[in-house]
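Colleague: Return atomic coordinates for the entry below.
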Amino acid sequence: MNGRKAAAAAALALGVLAASAAPVAGQEQTDARAYRTADGARETKGAASSADGPMLEAGEVYLDTIDPGEKLYYKINLDARSSTFVGVTAIPRPGDKVAYGDGFDVQLLSADNTKCGGADEKFGFDGRNRPLIDAAARRIDPEGDCQEAGVYNVLIERLSDPTSTPNPWTLELRPRAEPPVKSGPAAGQPQVYPSATPRPNTTATVRDIAGGAGQDDAVGMGDGVWKDKVLPGQTKYYRVPLDWGQSLSTYAEFGTAPVTDESAWLGDGVSVEYYSPSGWHIGGGAEGYNGREQTQVVNYTPKVDYANRTADDDINGYAYAGWYLVTVHVSQDVGDFVKGAVPVTLRTTIGGTAKEGPQYDGDAAQAGFGLTDRDRDAAQRGLTAAEAAAGSDTKTVIAYAGIGAGVLLLAGLGVWTLLARRGSPTAPVGALPENPYQQQPPGGGYGYPGQ
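Modeller: Here you go, the predicted structure:
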């Protein structure tokens, strides 16, 4: 490598590191509690009338805004073979006041206004400002309504108390379609919850994890014990791969933290929620927190089985193999008596042995309803979807970016000076690679979305 190539390589490497540290375009996260919307999401605007709703396409992600009490219509073209889900994430601004009954209602409606499916999602507790996630569905069912191909309406209504902050909320819409099944073990009896609560994972070595700020950068979380920190008002996002025949249990231990009020306590101050690959909210729990004592939130699931879709509501969300989203939230009001972030230990167990599922007529994993060996590896390595797709351990690059611009600049200048002075055709030991994007050795270790 000659001096010019060395200088270019060093400059390019510094550019990569700087880009890693900089905010992504469209992601103005000046507040650490802010939700990170999907990269490449398409802007849209729902209509006040069903006649004017903009078209949504499965596999895309859309962004919109909604005001208090507003109703917005969208359209989606459905075939007669694929189950389709329209996932909705409603995102208040950090710090905004919300009430117990605030939230949203989403419905998927046929052309003759038959309700094919829907969900309503609410905060459930005054002050628990956080992104709300749920989905409306049209599932393929020979005995169900809405089985015809055609253009359907999606209706989203924001529910808001007069005392709540009237700022607009961001909407992130994620329509997705499950490919039709062509053969395989699709029939059978639905699963049930285990008769005894699963035991916590106590044998794995504790590993650090940094949960994502949204669904798009949710961090892979495999079987193990993981340690993170969550600020009051912040939600962290993890994705866990569950295949057919597997189940999930998490013991979330919210540790003690420095407090300013020895008598304070907040009901439902900490919470953990589960969401299925369909986008449905399928379970969760919340507990009180005072900062002086450890609080534990326990959640677990039945085994994932195609036959679960014929079961009651508390089971039928676990009818899809794929990435399950786990969120961890600390209420913003905890900040009234706790200094800084709350330490959280996640004892995660993926139970059961993966078994053969139905054969889809299409790429189920690509559509979000299946898993690959690469996905399982990404969970154990703690990679986001983007990092896994890039095929390299970009966490190494990001870690360097966090060292600080001054240190990086000095290091880059040092490398440039050393290589430029030598002008040698052979790169010295420790020099930057000719291609600064080349794959790095595996490292790290650290996981997605329900009804």
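
Colleague: Could you use CA atoms for every contact and neighbour count after this?
Modeller: Will do.

Colleague: For the spatially closest residue to Ala307 that is not a sequence neighbour, give me its contacts.
Modeller: Distances taken as C-alpha to C-alpha, 6 or more residues apart in numbering place Pro190 nearest to Ala307, at 4.9 Å, with adjacent residues excluded. Neighbour list for Pro190: 305-311, 315 [criterion: C-alpha atoms under 8 Å, 6 or more residues apart in numbering].

Colleague: again with Ala186
Modeller: 306-307, 357-358.

Colleague: again, only using 10 Å
Modeller: By C-alpha atoms under 10 Å, 6 or more residues apart in numbering, the residues touching Ala186 are 305-308, 357-359.

Colleague: among those residues, which two are most distant?
Modeller: Spanning the widest gap among the contacts of Ala186 are Asn308 and Gln359, at 16.6 Å by C-alpha to C-alpha.

Colleague: Looking at those two, which one has more neighbours?
Modeller: Neighbours were counted for Asn308 and for Gln359 using other C-alpha atoms under 10 Å; Asn308 has more, 25 against 16.

Colleague: re earlier: a markdown table for the contacts of Pro190, including secondary structure and distance to Thr353?
Modeller: Shown next, in a markdown table, are the contacts of Pro190 (DSSP: H, G, I helix; E, B strand; the rest coil; distance: C-alpha to C-alpha, whole Å):
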| residue | secondary structure | distance to Thr353 |
| --- | --- | --- |
| Asp305 | coil | 12 |
| Tyr306 | helix | 15 |
| Ala307 | helix | 17 |
| Asn308 | helix | 17 |
| Arg309 | helix | 20 |
| Thr310 | helix | 22 |
| Ala311 | coil | 22 |
| Ile315 | helix | 19 |
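
Colleague: One more, so I can put them side by side:
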Amino acid sequence: MAVRVAAAAVVLGATAAVGPGQAAAAGQVSGTPSPYAFADGAQSVEGARSTGEAALLKPGGTYRSSLPSSGKVSYRLDLDAATNAYVSVTAVPSPGSTVSVIDGARVTVQDAEGNTCSVDTASFGAARSPHPIAAWGRRETGKPLCGKAGAYFVSVERVDPDGEGSSPDAWDLELVAMTEPQVADTEATGAPGTWNSATPQPLQGEPQRRKGGAGFSGATPVDQGIWQDDIRPGQTLFYAVPVDWGQQVSVTAELGSSDSGATGYASDALDLDLYNPARGRVADVGVGYNGGQKSGSLPPLPPVDHANRYAATAQVGALRFAGSYYLVAHLSKGVADTFGDGPFVMTLRVRTSGETRGGPEYAGESVPKGVFEVSEQDREAAAEGVAAGDDTAMRALAVGGIGTGSALLVGLGVWTVVARRRITT
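Modeller: Prediction:
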């Protein structure tokens, strides 16, 4: 145990300068921030204009593709009749592109007969600041349509490619596919009733520094606490919060005052989104900025419950499984026009309340395994702030100047402590 603690301490010391997910994102320290760090080993796949030529996405796989400015691109899923399937699509415009208020990405899932299983849209909002956005597609076996085994098609398209202010650049895409088994016992068919909907008080205390990652796969683990980081205009930071069955998550985001002395106002300067373990958006909050300290909180959210999927509102329905929930913070590039390039101090007050309880008894394994649960390794990773299961810590050690032999020894210790799952091929 002493060896593992010492190893973690060395890695944390090295990552004080280069946090999880940062080393892979060139340009995040100075200059224009890189928009997104794609998952290591993501397989390149081309979206098809016709569903008849759609490439196969395998559950558990992570893929990289592109989205043209006009028209749909399609991909295929081959599914059985017993599992729910989810596909998340992260769209990444280039930093130099422009977008309209309603522009974004729409993800549609249909069966082989053309029945629509789900539609979801992600947009950039009033700030019109291009940054990574994610929308998800769902095929749920309990619905009247889309319950058969067979081929299903995931279509992705721009929402407003010809809108005022939208540039015709192609966007990069990251796609992940996963499946959730049915439950073994009798499944509830209605959403839970009452829950504590009172606005929780933000946590008080001294903040701790925790550098955000540059993508979903490199999201920095955090648990309940007060976390502080620097963020620049145009930059997007990713964090992962383990939320177990029965727990409620609440977050307040704060943007510190500017030292530029400038006056003005930036609408929705800081955008904070909460995504579930399948990278489906749960809720968001936008924080306007006038150069003084500002804050905003996510709306009150119900406890995580398998039966939430039967709720009438999409926000509650997205809180359908335990696992790593993602906090994605973006500072509008327009902030620089008035208040300079920063960096600006961002504080996240993260609370996970409620007693954890046992989840449903699944009749099989999810793909990837363990994605819809919270393990002890996940909790340890969140406490230490080390994105386990990848080579981020090793990259940080190399940047910190530690020798190869020492890095290997420390890496072995870290992997023992924080062997965390990854959603990759």
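
Colleague: For PyMOL, what selects the buried ones among the contacts of Ala186 of the first structure?
Modeller: Selection of buried members from these for PyMOL, criterion 16 or more other C-alpha atoms under 10 Å:
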select buried, resi 305+306+307+308+357+358+359
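
Colleague: Map the residue nearest to Ala307 of the first structure onto the second structure.
Modeller: Alignment note: Pro190 of the first structure maps to Pro192 in the second structure; criterion TM-score structural alignment.

Colleague: From Pro303 of the second structure, how far off is that match?
Modeller: 10 Å (C-alpha to C-alpha, to the nearest Å).

Colleague: what is in contact with these two at once?
Modeller: By C-alpha under 10 Å, 6+ apart, the residues touching both Pro192 of the second structure and Pro303 are Val316.

Colleague: what would the contacts of Ala186 of the first structure look like in JSON lines with distance to Leu419 of the first structure?
Modeller: Formatted as JSON lines, the contacts of Ala186 of the first structure follow (distance: C-alpha to C-alpha, whole Å):
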{"residue": "Asp305", "distance to Leu419 of the first structure": "58"}
{"residue": "Tyr306", "distance to Leu419 of the first structure": "59"}
{"residue": "Ala307", "distance to Leu419 of the first structure": "63"}
{"residue": "Asn308", "distance to Leu419 of the first structure": "62"}
{"residue": "Gly357", "distance to Leu419 of the first structure": "55"}
{"residue": "Pro358", "distance to Leu419 of the first structure": "57"}
{"residue": "Gln359", "distance to Leu419 of the first structure": "56"}
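
Colleague: what comes up buried for stretch 99-107 of the first structure?
Modeller: For stretch 99-107 of the first structure, a neighbour-count test (16+ other C-alpha under 10 Å) marks 99-100, 102-107 as buried.

Colleague: Spatially, what comes nearest to Pro207 of the second structure if we skip its sequence neighbours?
Modeller: That would be Ile226: by C-alpha to C-alpha, 6+ apart, it lies 4.7 Å from Pro207 of the second structure.

Colleague: residue boundaries of the strands in the stretch 51-200 of the first structure?
Modeller: 55-56, 62-66, 71-78, 83-91, 103-109, 115-122, 132-138, 150-159, 169-178, 181-183 (DSSP state E, counting those that start in this stretch).

Colleague: Of the ones you listed, which is nearest Leu325 of the first structure?
Modeller: Between these, strand 132-138 lies closest to Leu325 of the first structure; by C-alpha to C-alpha that is 10.4 Å.

Colleague: which part of the second structure lines up with the strand or helix carrying Thr345 of the first structure?
Modeller: For Thr345 of the first structure, the host element (DSSP states H and E) is strand 342-351. Counting by TM-score structural alignment, strand 342-351 of the first structure falls onto residues 344-353 of the second structure.

Colleague: Could I get the buried residue list for the matching stretch?
Modeller: Neighbour counts over stretch 344-353 of the second structure (16+ other C-alpha under 10 Å) mark 344-353 as buried.

Colleague: Report the mean deviation for it after fitting onto the first structure.
Modeller: Here stretch 344-353 of the second structure, set against the first structure after superposition, deviates by a mean of 0.8 Å using mean C-alpha distance after the TM-score superposition for the first structure.

Colleague: ok, Cys161 of the first structure - contacts?
Modeller: To be clear, residue 161 of the first structure is Asp; Cys isn't right here. So Asp161 of the first structure contacts 68-69, 97-103 (C-alpha under 10 Å, 6+ apart).

Colleague: re the thing from before, out of the contacts of Pro190 of the first structure, flag the one nearest to Lys75 of the first structure.
Modeller: For the contacts of Pro190 of the first structure, the nearest to Lys75 of the first structure is Arg309 (25.1 Å; C-alpha to C-alpha).

Colleague: Identify the residues contacting the closest one.
Modeller: Contacts of Arg309 of the first structure (C-alpha under 10 Å, 6+ apart): 139, 141, 190-191, 315-320.

Colleague: can you do 6 Å?
Modeller: 316, 319 (C-alpha atoms under 6 Å, 6 or more residues apart in numbering).

Colleague: same deal with Val345 of the second structure?
Modeller: Counted by C-alpha under 6 Å, 6+ apart, Val345 of the second structure has contacts 229-230, 255-256.

Colleague: For it, give its distance to Gly291 of the second structure.
Modeller: Look at Val345 of the second structure and Gly291 of the second structure: by C-alpha to C-alpha, they are 12 Å apart.

Colleague: Are there residues contacting both of the two? Which ones?
Modeller: Common neighbours of Val345 of the second structure and Gly291 (C-alpha under 6 Å, 6+ apart) do not exist.

Colleague: for the contacts of Ala186 of the first structure, which one is nearest Asp120 of the first structure?
Modeller: Looking across the contacts of Ala186 of the first structure and measuring by C-alpha to C-alpha, the closest to Asp120 of the first structure is Asn308, at 21.5 Å.

Colleague: Could you double-check that that closest one lies in contact with Ala321?
Modeller: No: with contact defined as C-alpha atoms under 6 Å, Asn308 of the first structure does not count as touching Ala321 (11.5 Å).

Colleague: Okay, strands next: where are they in the stretch 301-425 of the second structure?
Modeller: 323-331, 344-353.

Colleague: Any chance of these in JSON lines with distance to Leu77 of the second structure as columns?
Modeller: Converted to JSON lines, the strands of the stretch 301-425 of the second structure look like this (distance: least, C-alpha to C-alpha, whole Å):
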{"stretch": "strand 323-331", "distance to Leu77 of the second structure": "23"}
{"stretch": "strand 344-353", "distance to Leu77 of the second structure": "35"}
